[in-house]
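structure for this input, please:
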Amino acid sequence: MEIQENYAELSLLTVMCYDRYVSICKPLHYGILLGSRACAHMAAAAWASAFLNALMHTANTFSLPLCHGNALGQFCEIPQILKLSCSHSNLKELWLIAVSSCLVLGCFVFIVFSYVQIFRAVLRIPSEQGRHKAFSTCFPHLTVVFLFVSTAIFAHLKPSSISSPALDMALSVLYSVVPPALNPLIYSLRNKDLSAAVRRLMIGWYHKH
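From the prediction side, this is the model:
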């Protein structure tokens, strides 16, 4: 289900945000707060909570009787499935959606609060080079968060007058497929060796064409 994939992505973005918060605001405690074991535990918690959330939604959704057809115009989203149901038991699913929304809101609030603290710490750095390095550490993560949140909000809150199957599909791809696909590329490009390899590859492709 798409809503659970989005929750898993937001959970991982929240863990990455915490990584940046500790590295900038509490650099002396980074090794203690974010050792390899702590990172593994946080990643496992994010995936496990997303899996359990998805399991509850999936079990409840597939128990609903469908009496308005079985064709969906876009990805398999829970609100779209509920429109096809003729059972009053979908109130349970709506309750689960409300719980998931609270979890998503909690992650979003944590990210916003962390970046407020990060920006306050960065602005207190005396050297311009230090501020630039700190901002460059946060920029890839902020880019993915902005793309994910902005497209998800627009997809779910856009006026019905501009809604269309093609637009809904494009927005679904933008916030459910593109951010997870960009994560490894964006974060890996901070590695100097990989950046140099990509640069050489682009130069070689340019000379061939």
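
drop to CA atoms for contacts and neighbour counts, all remaining ones
Noted.

roughly how far does residue 137 sit from residue 19?
10 Å (C-alpha to C-alpha, to the nearest Å).

check residue 81 too.
With C-alpha to C-alpha as the criterion, residue 81 and residue 19 are 37 Å apart.

what's the closest non-adjacent residue to residue 183?
Once flanking residues are discounted, residue 183 sits nearest to residue 144: 7.3 Å by C-alpha to C-alpha, 6 or more residues apart in numbering.

which helices and strands sit right next to the helix or strand harbouring the one you found?
Assigned by DSSP states H and E, residue 144 belongs to helix 128-157. When contacts are defined as 3 or more C-alpha pairs under 8 Å, 6 or more residues apart in numbering; DSSP states H and E, helix 128-157 sits against helix 2-25, helix 90-123, helix 165-176, helix 178-188.

how about 6 Å then?
Judged by 3 or more C-alpha pairs under 6 Å, 6 or more residues apart in numbering; DSSP states H and E, helix 128-157 is in contact with helix 165-176.

that older thread, relative to helix 165-176, how tilted is the helix holding residue 144?
On the basis of axes from the mean of the first three to the mean of the last three C-alpha atoms, to 10 degrees, helix 128-157 is oriented at 140 degrees to helix 165-176.

starting at the chain centroid, how far to helix 128-157?
11 Å (C-alpha atoms, centre = their mean, to the nearest Å).

and that helix, which residues are buried?
For helix 128-157, a neighbour-count test (16 or more other C-alpha atoms under 10 Å) marks 131, 134-135, 137-138, 140-142, 144-145, 148-149, 151-152, 155 as buried.

residue 115: what's its closest spatial neighbour, skipping adjacent residues?
Once flanking residues are discounted, residue 115 sits nearest to residue 21: 7.2 Å by C-alpha to C-alpha, 6+ apart.

count the residues that sit near the one you found.
The number of residues packed near residue 21 is 23, by other C-alpha atoms under 10 Å.

please apply the same query to residue 178.
Neighbour count for residue 178, taken as other C-alpha under 10 Å: 14.

next: residue 3.
21.

relative to residue 10, how far out is the spatially closest residue to it that is not a sequence neighbour?
Using C-alpha to C-alpha, 6+ apart and skipping the chain neighbours, the partner closest in space to residue 3 is residue 77 (6.7 Å). Look at residue 77 and residue 10: by C-alpha to C-alpha, they are 17 Å apart.

if you count surrounding residues, which of the two has more?
A count of neighbours by other C-alpha under 10 Å puts residue 10 above the other of residue 77 and residue 10, at 25 against 14.

pull the contacting residues for residue 206.
With contacts taken as C-alpha atoms under 6 Å, 6 or more residues apart in numbering, residue 206 has no neighbouring residues.

the strand or helix carrying it versus helix 178-188: what angle between them?
In this assignment (DSSP H and E), residue 206 forms part of helix 192-208. Per the same axes, to 10 degrees, the angle that helix 192-208 makes with helix 178-188 is 100 degrees.

for comparison, sequence B:
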Amino acid sequence: MHEDNHSIISEFILVGLSDSQELQNFLFVIFLSIYIITVGGNVYIIFAYTFSSSLHTPMYFFLANFSFLDICYITGTVPKMLANFLSEQKTISIYGCAIQMYCVWLLGGTECYILAAMAYDRYNAICHPLLYKVIVNNVICMQLIIGSWIIGAINSLIHTVLTFSLTFCSNKINHFFCDAPPVLELSCTSTWINELVIFHIGGCVIIGSFILIMMSYVKIISTVLKVHSTSGRWRTFSTCTSHLIVVTIFYGSGIFMYFRPKSSYGMHQDRVVSVMYTVVAPMLNPFVYSLRNSEVKLAMKRILYQLLKF
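The predicted structure is shown next:
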């Protein structure tokens, strides 16, 4: 019976955020606007970094990579969600579901360690300013980026393979994208191994990178507190505030989603939380980093001035 059901299911139905067609039309406009703003804002940061030599530093190198990740991250979920808002079928093939899950976990895991790399960069800039250019050189930056992608790829592959090795008795996913917890709900067989893997291996990625970030900030704060003047302390720590805001949004919603008792799962609640780290966080990042950053704004003014001259 299990094998028959598994063979019959060739596609899943994504329930989405609402059953109301009127609300879906409204949500289509909202999420389309968010998608355009997110892609435009992150392209803005990549453009500023690429064409402004003053931004060719490790901090902005990591930020440009982070912006690229955010574009990919939101593209992994929102376009399909927008299509489903306008469609009656709201289906996704089992292979499309597996690809979407792999991409979301890949990009999410990679973002965790790029955020950790950004914290490491700020730690060295504040705590070891004289050795900063030696410690955080181009080779180290590339190694940190490549290492982040490798960790994300391995983590994602494990979760995706284990999830789609299960037998499914239903094809109705109570979510707006193919995430591991809602897909596991459809399994006919026991999912305790999958849940154990999410908790432990996923924990190593999310909690492990979060601990690295916190360790960096403990060192940063202890160094900042040694600065005698209040204005000096704030000026030194201000380079970290944007990063801390992004870390709070991303890790707060991610930890709530994946590291709590299964008995506390609520699909409507989970969908709202998922929107926070898959849609809202990528949209806010360009505003947090560019609107609060005078160097990025000055670089863009210079680029625009040069373009207008031509």
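
ok so, going back, what does the residue nearest to residue 3 of the first structure align to in the second structure?
Matched by TM-score structural alignment, residue 77 of the first structure corresponds to residue 179 in the second structure.

cool, residue 93 of the first structure as well?
In the second structure, residue 93 of the first structure lines up with residue 194, judged by TM-score structural alignment.

what does residue 175 of the first structure give?
Counting by TM-score structural alignment, residue 175 of the first structure lines up with residue 277 in the second structure.

nearest residue to residue 104 of the first structure other than its sequence neighbours?
Residue 104 of the first structure sits nearest to residue 7 (C-alpha to C-alpha, 6+ apart), 6.3 Å away.

burial count for that neighbour?
Count around residue 7 of the first structure with other C-alpha under 10 Å applied: 24.

over to the one 4 residues further on?
Residues within reach of residue 11 of the first structure, counting by other C-alpha under 10 Å, total 24.

equivalent analysis for residue 20 of the first structure, please.
21.

what residue in the second structure is paired with it?
Counting by TM-score structural alignment, residue 20 of the first structure corresponds to residue 122 in the second structure.

cool, residue 107 of the first structure as well?
Residue 107 of the first structure maps onto residue 209 in the second structure, by TM-score structural alignment.

how much space separates residue 55 of the first structure from residue 106 of the first structure?
Relative to residue 106 of the first structure, residue 55 of the first structure is positioned 20 Å away (C-alpha to C-alpha).

now residue 9 of the first structure
Computed as C-alpha to C-alpha, the residue 9 of the first structure to residue 106 of the first structure distance reads 14 Å.

more crowded one of those two?
Taking neighbours as other C-alpha under 10 Å, residue 9 of the first structure and residue 106 compare with residue 9 leading, 22 against 13.

which non-adjacent residue is nearest that one?
Nearest non-adjacent residue to residue 9 of the first structure, counting by C-alpha to C-alpha, 6+ apart: residue 180, 6.8 Å away.

can you give me the neighbour number for the one you found?
Quick note: residue 180 of the first structure (other C-alpha under 10 Å) scores 20 neighbours.

equivalent analysis for residue 16 of the first structure, please.
Using other C-alpha under 10 Å, residue 16 of the first structure is surrounded by 17 other residues.

what of residue 214 of the second structure?
By other C-alpha under 10 Å, the residues close to residue 214 of the second structure number 13.

over to residue 187 of the second structure?
The number of residues packed near residue 187 of the second structure is 20, by other C-alpha under 10 Å.

ok, it - contacts?
167, 168, 169.

for it, give its distance to residue 165 of the second structure.
Separation of residue 187 of the second structure from residue 165 of the second structure (C-alpha to C-alpha) stands at 10 Å.

sorry, back to before: out of the contacts of residue 187 of the second structure, grab the one that's most surrounded.
Most neighbours among the contacts of residue 187 of the second structure, by other C-alpha under 10 Å: residue 168, with 23 neighbours.

aligned partner of that one in the first structure?
So, by TM-score structural alignment, residue 168 of the second structure is matched to residue 66.

its match touches residue 83, doesn't it?
No - the criterion here is C-alpha atoms under 6 Å, and residue 66 of the first structure misses it with residue 83 at 8.9 Å.

residue in the second structure paired with residue 50 of the first structure?
Using TM-score structural alignment, residue 50 of the first structure pairs with residue 152 in the second structure.

so its match versus residue 146 of the second structure, what's the distance?
Taking C-alpha to C-alpha, one finds residue 152 of the second structure at 10 Å from residue 146 of the second structure.

which of the two has more neighbours?
Regarding residue 152 of the second structure and residue 146, a neighbour count based on other C-alpha under 10 Å identifies residue 152 as having more, with 25 against 14.

how near is the more buried one to residue 173 of the second structure?
24 Å.

next one: residue 135 of the second structure
Residue 135 of the second structure is 47 Å from residue 173 of the second structure, by C-alpha to C-alpha.

quick one: which of those two has more around it?
Using other C-alpha under 10 Å as the criterion, residue 135 of the second structure and residue 173 rank with residue 173 on top: 22 against 16.

quick one: residues contacting the more buried one.
Applying C-alpha under 6 Å, 6+ apart to residue 173 of the second structure gives the contacts 13, 14.

one more pass at 10 Å, please.
Residues counted as contacts of residue 173 of the second structure (C-alpha atoms under 10 Å, 6 or more residues apart in numbering) are 12-16, 91, 179, 181-186, 267.

drop anything exposed from those.
By neighbour count, with 16+ other C-alpha under 10 Å, those hold 12-16, 91, 179, 181-186 as buried.

narrow those residues to those in strands?
If you go by DSSP state E, those have 12, 13, 14, 91 in strands.

which of these lies closest to residue 67 of the second structure?
residue 14 (27.7 Å; C-alpha to C-alpha).

what about residue 158 of the second structure, how many neighbours?
By other C-alpha under 10 Å, the residues close to residue 158 of the second structure number 17.

now it: how far from residue 295 of the second structure?
Relative to residue 295 of the second structure, residue 158 of the second structure is positioned 40 Å away (C-alpha to C-alpha).

contact partners for residue 154 of the second structure?
Residue 154 of the second structure neighbours (C-alpha under 10 Å, 6+ apart): 105, 106, 109.

8 Å instead, please
residue 106 (C-alpha atoms under 8 Å, 6 or more residues apart in numbering).

could you look up the next helix or strand downstream of the helix or strand containing it?
Element membership for residue 154 of the second structure, per DSSP H and E: helix 138-163. Later in the chain than helix 138-163 of the second structure, the nearest helix or strand by DSSP H and E is strand 172-173.
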